[in-house]
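Trainee: Pasting the sequence and the predicted coordinates here, then a few questions.
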Amino acid sequence: MPWVIAGDFNEPLINEDKFGGRAVSVSRSLLFKECLDKCNMIDIGFLRPRFTWTNRREVQALIKERFDRYFVNPSWVLMYPEAKVTHLTRCHSDHCPVFVGDVVEMPCWINGIQRALALKPSTFLVNLENELLKELDVVLNQEEELWALKSRVNWMIQDDRNTSVYHVSTLVKRKRNKIMAIKDAVGDWIHEEDDIKFFIRSGFNKIYLPSLSCVPKTDPTKSSWQPKLTEVERECHDPNPWNMNSDA
């Protein structure tokens, strides 16, 4: 029977699984290995940054460890030979998410910084990671507010930060707003989408086209209205106001 044991084991197995702080306890790691051997469990490795936990301190007091793991038995490996364990980008927690399955894409900028920190920590990388995490938090909050607005959910009252709730609520609302069927003038139901469109378009044509057809079409160049000048305006525009009769 295939078995999987996964979680935060709070204990590194080898020295390479820890950076900073006290050295790995040999006695505790041996007990850990003995337990895994008795259960016939194996570590299938991982992708991305080595460490899954950090105390998020400055470089002088920084500690990183690989606590979160997936252990499987041989039957599971035979059933899922292509499965891979991926350490995803750590954002809000001191632990990074651990994913088993096909390789997934994550924000390359943060992931790249965390991979570099696992190899050679520095003050610059620690500060850069903190700045990028703050920027990501702003983007995630904006996405959350957008979906809350779309779904018309009062998320401040519910205090639920699960974005999937807003996704589902928005999709449900779209489904409710969609016209699935409509009655015609006789009272029969129309279900086909093209027939519904034709019926609605015809209704608008009956309302608006007759009123437009009542407006007479006239040629603007042949309008009966012509501008006329008053006597005063005509005198003011007379080019020879002092023109006198030649016989005088």
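Mentor: Received, thanks. Computed from a prediction, not measured in an experiment: that's the story for all the values here. Numbering: from 1, shown residues only.
Trainee: alpha carbons only for contacts and neighbour counts from here, please
Mentor: Will do.
Trainee: Can you tell me how far the spatially most central residue of the chain is from residue 64?
Mentor: By Cα atoms, centre = their mean, the mean C-alpha position of the chain lies nearest to residue 143, the distance being 5.9 Å. Look at residue 143 and residue 64: by Cα to Cα, to the nearest Å, they are 30 Å apart.
Trainee: ok, now residue 79?
Mentor: Remark: distance between residue 79 and residue 64 (Cα to Cα) = 33 Å.
Trainee: adding another structure so you can compare the two:
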Amino acid sequence: MWSKLQNLKSVSNLPWLVIGDFNEALWNFEHFSVTPRAEAQLVPFRDTLEICGLVDLGFSGVPFTYDNKRSGSVNVRVRLDRAVATNAWRNLFDFASVDHIPSPCSDHVAIFLKGEPDLGPVGGKGRRYEVSWERDSSLPEVIKQAWAAVGEVQNRAQLRDALTITMRTLGTWSRKFGNVMRELAKSRTQLEELMSMNADREDIRKVSDRMNELLYQEEMLWMQRSRISWLKEGDRNTIFFHSKAVWRARKNKIRQLTDSIGVVHSDFAAMSKLANEYFRGIFSADASPDASPVIDLWETMVTTEDNDRLCAPFSDKEISDAMFQIGPLKAPGPDGFPACFFQRNWSTIKESVIAAGD
């Protein structure tokens, strides 16, 4: 590995970052074991970094990245994973930092490299139905009670109000879960402390089990935001889902808009007003054109019987079929509910939805 790194350095002077498992420590104080590492084993790594001009970016978290998970004198913990970079790279990313993130699923901790935050116009965030709530068996009953408290729904305005009230109820109910990210961070910190203290394996297992559940919830959270429907949850695809969600957010983020006279706006309030006026204009009916001269030239293709069928009220079956043909996580409305909320609670809300559509 060391010769390959040196060869790469010899053919390029571009800013360079190397991150991952080097399978070696730099110094003996990074090796926590009864048996020390041979100094001759460490020197080639240090020499390679010096030749390549690579500097260790440091870290925050536990001082080791590998734990063989054994007890007593045979336990070995060592910092094998790290991020190193040239000064040219560090000048481009002044605020880069590295976190060691413990995981219950591996004998290595995760190496998380953070850069500068993505700043830009941000609007207010509404409530969102989280698929991870469905892990709680009491959710259907909570929704049923919230919907029953709304009363009879006869039109779309009442349906909108019913959804708003239900979302408010779910928001209050879901507080017991806390924020998945924060709870996961707490569990990681707790696991980190237990690992550092060489605590009892049973205590570590309990925290690991809790962390596994939170990791699954995190995976579902990012799957929901990525809108990926062809990959099944539960296979630890969190990184993929997160990457897709971040890509979607960056792709869909509107940073500036140009008005009709060529003025560029980047303020969120100004862009909101401009977008509202634009779509209000293009979707407004123009009463000035007279279409009758053109319509008279068209040959009638739809029979009276066909027209009657097309204009007939939607049946309950047609509405239900249409509902269950929607992708469960596709494009939730402004009320924050994706299609899966309606699909999984159809027996509770079916009559109200159909009544509102009549």
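Mentor: Okay, I see it. Model, not experiment: these values are computed from the prediction.
Trainee: how about the host helix or strand of the residue nearest to the centre of the first structure: buried residues?
Mentor: For residue 143 of the first structure, the host element (DSSP states H and E) is helix 123-151. For helix 123-151 of the first structure, the neighbour count (16 or more other Cα atoms under 10 Å) marks 125, 126, 129, 133, 136, 144, 145, 147, 148, 151 as buried.
Trainee: Out of those residues, which is nearest to residue 89 of the first structure?
Mentor: residue 133 (10.0 Å; Cα to Cα).
Trainee: counterpart of that closest one in the second structure?
Mentor: Residue correspondence to the second structure (TM-score structural alignment): residue 133 of the first structure is matched to residue 208.
Trainee: Verify the stated contact: its match with residue 189.
Mentor: No - look at residue 208 of the second structure against residue 189 with Cα atoms under 8 Å: they stay out of range, at 11.5 Å.
Trainee: in the stretch 1-150 of the second structure, which spans are strands?
Mentor: Using DSSP state E, counting those that start in this stretch, the strands of the stretch 1-150 of the second structure run over 17-21, 31-32, 55-56, 66-67, 77-78, 81-85, 97-101, 110-114.
Trainee: okay if I get these as TSV plus mean neighbour count and distance to residue 321 of the second structure?
Mentor: Formatted as TSV, the strands of the stretch 1-150 of the second structure follow (neighbours: other Cα atoms under 10 Å; distance: least, Cα to Cα, whole Å):
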stretch	mean neighbour count	distance to residue 321 of the second structure
strand 17-21	15	49
strand 31-32	19	62
strand 55-56	15	58
strand 66-67	19	52
strand 77-78	22	57
strand 81-85	21	52
strand 97-101	18	45
strand 110-114	16	45
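Trainee: got those as JSON lines, with distance to residue 173 of the second structure columns?
Mentor: Output for those, formatted as JSON lines (distance: least, Cα to Cα, whole Å):
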{"stretch": "strand 17-21", "distance to residue 173 of the second structure": "41"}
{"stretch": "strand 31-32", "distance to residue 173 of the second structure": "45"}
{"stretch": "strand 55-56", "distance to residue 173 of the second structure": "46"}
{"stretch": "strand 66-67", "distance to residue 173 of the second structure": "39"}
{"stretch": "strand 77-78", "distance to residue 173 of the second structure": "42"}
{"stretch": "strand 81-85", "distance to residue 173 of the second structure": "41"}
{"stretch": "strand 97-101", "distance to residue 173 of the second structure": "30"}
{"stretch": "strand 110-114", "distance to residue 173 of the second structure": "33"}
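Trainee: Contact partners for residue 139 of the first structure?
Mentor: Counting by Cα atoms under 8 Å, 6 or more residues apart in numbering, residue 139 of the first structure makes contact with nothing.
Trainee: quick revisit: can you tell me which of the buried residues of helix 123-151 of the first structure is nearest residue 168 of the first structure?
Mentor: Checking the buried residues of helix 123-151 of the first structure against residue 168 of the first structure with Cα to Cα, the nearest one is residue 151 at 8.4 Å.
Trainee: Nice, that's everything, thank you.
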